[in-house]
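Asks: predicted model and sequence follow; I will ask about them next.
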Amino acid sequence: MTSIFYVECDAVHQNHFVFDIPEGHDAWLLVITQTPAQFWVDGQLKEYPAHCAVLFKPYQKIYYRACSERYINDWIRFESDEPFVTDTSLPPGTPFPLDDPEYCHKLFQLLVAEHSFQNDYRESSINCLLRTLFNKLLESCVQEDISPQHYPLLKLRTAIHNHPSHPWTISEMAKIINVSPGYLQLMYKKSFGLSCMEDVIHSRIRLAKEYLRHHLYTVAEIADRCGYRNVEHFCRQFKQMTGSSPKQFHKRREGIPADLTELGYKSHS
């Protein structure tokens, strides 16, 4: 069972902010920073960059403070007997960088919302969200050093996934994060395992599959909605990615055998 005492997103503090609880809380405290901060770790005060997480166990010394004009964080104080909390391998009291801070921030927003509700499903929802958050924290914790370029790259990738139909070019993407085109391609592949243009193509084909599953647009209309100015080019990339043409993919979705179409069967679309 998990109970939240308090949870807050985007908590803003001035540069004189200090949080000092020598004996710790009688509950767990999870903090995710949006700005740089100083934490007491291994007997000394150390500065950590933005987008770090730190988990304090019950009765563990807590000390952190602002080290810039403003300090902003998300935080949650809670009690839990769930093994994913009590047996976690997260380093207690030691900040570590987050691989995807925006994802964790959204989970915090959902936790804030669920905590404000009063219904029969509240406890179950909170437990699921917290479990997901801890899983994400564990993913980050085992990552090797996260470079400063990681977060601009992550924002760029989110923009690509959210707007695949945009006429993306390598030079434009490099300009967005203020690096050279060559460096962008090197870092993007190193961070995500594929090139930035491959990611654009993956996102466009993923969107095209959704249109083919759930809409009655023509292939030409889908190509245009997915950012292709040439239908043949779209069909060629779609087949390379999926193993079938857009029309074949659509027919399979409707359960129409391909050989029946050659006998004169036509779908309603």
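Replies: Noted; the coordinates are in hand. Here the structure is a predicted model, which is why all the values come from computation and not from measurement.

Asks: all contacts plus neighbour counts: C-alpha atoms, from now on.
Replies: Will do.

Asks: show me what contacts Y71?
Replies: Y71 is in contact with 12-15, 17, 33-37, counting by Cα atoms under 8 Å, 6 or more residues apart in numbering.

Asks: equivalent analysis for H115, please.
Replies: Counting by Cα under 8 Å, 6+ apart, H115 has contacts 4, 7, 122, 126.

Asks: Provide a PyMOL selection command restricted to the buried entries of those residues.
Replies: In PyMOL, this line selects whichever of the contacts of H115 come out buried by 16 or more other Cα atoms under 10 Å:
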select buried, resi 4+7+126
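
Asks: coming back round to it: tell me the one among the contacts of Y71 nearest to K251.
Replies: Closest approach between these and K251, by Cα to Cα: Q34, at 47.7 Å.

Asks: do I have it right that that closest one meets I72?
Replies: Yes. If you go by Cα atoms under 8 Å, Q34 and I72 touch, sitting 5.3 Å apart.

Asks: quick one: which two of the contacts of H115 are the most distant?
Replies: V7 and R122 (14.3 Å).

Asks: that older thread, top of the contacts of Y71 by neighbour count?
Replies: T33 (25 neighbours; other Cα atoms under 10 Å).

Asks: what's near enough to touch it?
Replies: Here T33 is in contact with 50-53, 71-74 (Cα under 8 Å, 6+ apart).

Asks: of those, which pair is most distant in space?
Replies: The most widely separated members of those are A53 and Y71, with 14.0 Å between them, by Cα to Cα.

Asks: hmm, back to that, and the contacts of T33, which is closest to P92?
Replies: With Cα to Cα as the yardstick, the closest approach to P92 among the contacts of T33 comes from A53, at 10.5 Å.

Asks: wasn't the closest one part of a strand?
Replies: Yes. Read with DSSP: H, G, I helix; E, B strand; the rest coil, A53 is one of the residues of a strand.

Asks: grab the nearest non-local neighbour of it.
Replies: Spatially, and ignoring its direct neighbours in sequence, A53 is nearest to I32 (4.3 Å; Cα to Cα, 6 or more residues apart in numbering).

Asks: sec struct for that neighbour, please.
Replies: Following three-state DSSP, I32 is assigned to strand.

Asks: pull the number of nearby residues for it.
Replies: 26.

Asks: would a markdown table of the contacts of Y71 with secondary structure and distance to E232 be doable?
Replies: Shown next, in a markdown table, are the contacts of Y71 (DSSP: H, G, I helix; E, B strand; the rest coil; distance: Cα to Cα, whole Å):
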| residue | secondary structure | distance to E232 |
| --- | --- | --- |
| V12 | strand | 52 |
| H13 | strand | 55 |
| Q14 | strand | 57 |
| N15 | coil | 58 |
| F17 | coil | 60 |
| T33 | strand | 48 |
| Q34 | coil | 45 |
| T35 | coil | 48 |
| P36 | coil | 50 |
| A37 | strand | 53 |
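
Asks: before we go on, here's another structure to hold up against the first:
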Amino acid sequence: MIHIFTAHCDMAHDGPHFVTDVPAGTHWLLVFTKTPALFWVEGELREYPAYSAVLYRPGQKVYYRASGDRFVNNWIRFTTDEPFVTETPVPCGVPFSLDDPDYCHKLFELLVIEHNFNKNCKDSSIRCLLRTLFNKLLESCFRNDITPQHYNLLKLRVAIQNNPGDHWTIPRMADYLKISPGYLQSIYKKTFGVSCMDDVIQNRIRLAKEYLYYGSLSVAEVAFRCGYRNVEHFSRQFKRLTGLTPREYQKRGESQPALPESPS
């Protein structure tokens, strides 16, 4: 069971005058900052960067305030008996940087929507969203290598995944981040375990497989849509990654039985 008392997204405050000071909170409280902030941790006030998260247990002291002229955050106050919350290994009262703040923000927005609208599946939707959010907290809380550049790399990777057919080159990607091509290749591989160009190729082939298996485009049309200007080059890369030529892969889709029509 999860009961949300309040949930807000993108709450903005006048920085110099904003302080939250609760000697002993009565509910669970999850806070995401979108600007730098000061938190009371282990008996002292410490500054943490933007895109930090902190989870407070019931009965725990809550104290945080802005460290600049403006403070923006997301927060949710709730009660629950769900083990994924009550038994979480996420450290309470200690802020940590989020691995993927955009993803977490979207989950938070959906939680706010579900909380504000009484729809039939409200309770189960809130549980699923909060469970996913706690999974993302777990992915973040024990990392110590998250830097501001990490967030720029994430945005670049999302852009590649969403538009693999664009004209991606190492210089263009480096310019996207305002860093040198050599440094881009180094930190991209270190962060994601794959080189930036291999990531582009893998996403292009992923998209090509969808077009070939489920679509009616020719191999040349698929190659063009996936960012290739040379069909032979596309075919070589496709076979290297899949073990089949594009046409062989396409034939597999053609041989699948058609779905039955819905009864009228």
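Replies: Perfect, I can see it now. If you're wondering where the values come from, they're calculated on a predicted model, not measured in any experiment.

Asks: let me see the TM-score of these two.
Replies: The TM-score (TM-score structural alignment, normalised by the length of structure 2) is 0.93; 255 aligned residues with a Cα RMSD of 1.2 Å.

Asks: one step back: of the contacts of Y71 of structure 1, just say which sits nearest to L153 of structure 1.
Replies: Q34 (17.0 Å).

Asks: show me where the stretch 1-150 of structure 1 has its helices.
Replies: Assigned by DSSP state H, counting those that start in this stretch, the stretch 1-150 of structure 1 shows helices spanning 83-86, 101-116, 122-141, 150-162.

Asks: quick revisit: now, which of the contacts of H115 of structure 1 sits nearest K209 of structure 1?
Replies: For these, the nearest to K209 of structure 1 is I126 (33.0 Å; Cα to Cα).

Asks: the closest one contacts A113, doesn't it?
Replies: No. I126 of structure 1 is not in contact with A113 according to Cα under 8 Å; the separation is 9.6 Å.

Asks: leaving out chain neighbours, which residue sits closest to H27 of structure 2?
Replies: In space, and not counting its chain neighbours, H27 of structure 2 is closest to P58: 4.5 Å by Cα to Cα, 6+ apart.

Asks: the most centrally placed residue in structure 2 and G43 of structure 2, how far apart?
Replies: Nearest residue to the geometric centre of structure 2 (Cα atoms, centre = their mean): Y103, 3.0 Å. To G43 of structure 2, Y103 of structure 2 is 32 Å away according to Cα to Cα, to the nearest Å.

Asks: cool, and R225 of structure 2?
Replies: 58 Å.

Asks: likewise for F5 of structure 2?
Replies: Where G43 of structure 2 is concerned, F5 of structure 2 sits at a distance of 28 Å (Cα to Cα).

Asks: isn't T20 of structure 2 right up against Y63?
Replies: Yes. In this structure, T20 of structure 2 is within contact of Y63 by Cα under 8 Å, at 5.4 Å.

Asks: can I assume the residue nearest to H27 of structure 2 is in contact with P23?
Replies: No. Counting by Cα under 8 Å, P58 of structure 2 stays clear of P23, with 10.9 Å between them.

Asks: which one's more surrounded, the two?
Replies: Per other Cα under 10 Å, whichever of P58 of structure 2 and P23 has more neighbours is P58, with 16 against 11.

Asks: how far does stretch 201-214 of structure 2 sit from its chain's centre?
Replies: Averaging C-alpha positions (Cα atoms, centre = their mean, to the nearest Å) puts stretch 201-214 of structure 2 23 Å from its chain's average.

Asks: and if you look at stretch 24-37 of structure 2?
Replies: With Cα atoms, centre = their mean, you get 20 Å for stretch 24-37 of structure 2.

Asks: still on that earlier bit, JSON lines for the helices of the stretch 1-150 of structure 1, including distance to L216 of structure 1?
Replies: Formatted as JSON lines, these follow (distance: least, Cα to Cα, whole Å):
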{"stretch": "helix 83-86", "distance to L216 of structure 1": "45"}
{"stretch": "helix 101-116", "distance to L216 of structure 1": "33"}
{"stretch": "helix 122-141", "distance to L216 of structure 1": "36"}
{"stretch": "helix 150-162", "distance to L216 of structure 1": "22"}
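
Asks: what do P58 and P23 of structure 2 both touch?
Replies: Counting by Cα under 8 Å, 6+ apart, P58 of structure 2 and P23 have no contacts in common.

Asks: show me which of the contacts of H115 of structure 1 is closest to I201 of structure 1.
Replies: Among the contacts of H115 of structure 1, I126 lies closest to I201 of structure 1 (Cα to Cα), at 36.2 Å.

Asks: which residue in structure 2 lines up with that closest one?
Replies: In structure 2, the residue paired with I126 of structure 1 is I126, using TM-score structural alignment.

Asks: can you tell me the SS state at D166 of structure 2?
Replies: coil.

Asks: distance of the closest residue to it other than its chain neighbours from W168 of structure 2?
Replies: With sequence-adjacent residues excluded and distances taken as Cα to Cα, 6+ apart, D166 of structure 2 is closest to G227, at 5.7 Å. Between G227 of structure 2 and W168 of structure 2 the distance is 8 Å, computed by Cα to Cα.

Asks: who has more neighbours out of F5 and G43 of structure 2?
Replies: Neighbour comparison, F5 of structure 2 and G43: the larger count goes to F5, with 12 against 6 (by other Cα under 10 Å).

Asks: let me know how buried the counterpart of K61 of structure 1 in structure 2 is, in neighbour terms.
Replies: Mapped onto structure 2 by TM-score structural alignment, K61 of structure 1 lines up with K61. For K61 of structure 2, the neighbour count with other Cα under 10 Å is 16.

Asks: any idea how far E47 of structure 2 is from K61 of structure 2?
Replies: Distance, K61 of structure 2 to E47 of structure 2, using Cα to Cα: 17 Å.

Asks: now stretch 58-72 of structure 2, how far from the centre of its chain.
Replies: Distance of stretch 58-72 of structure 2 from its chain centroid, counting by Cα atoms, centre = their mean, is 24 Å.
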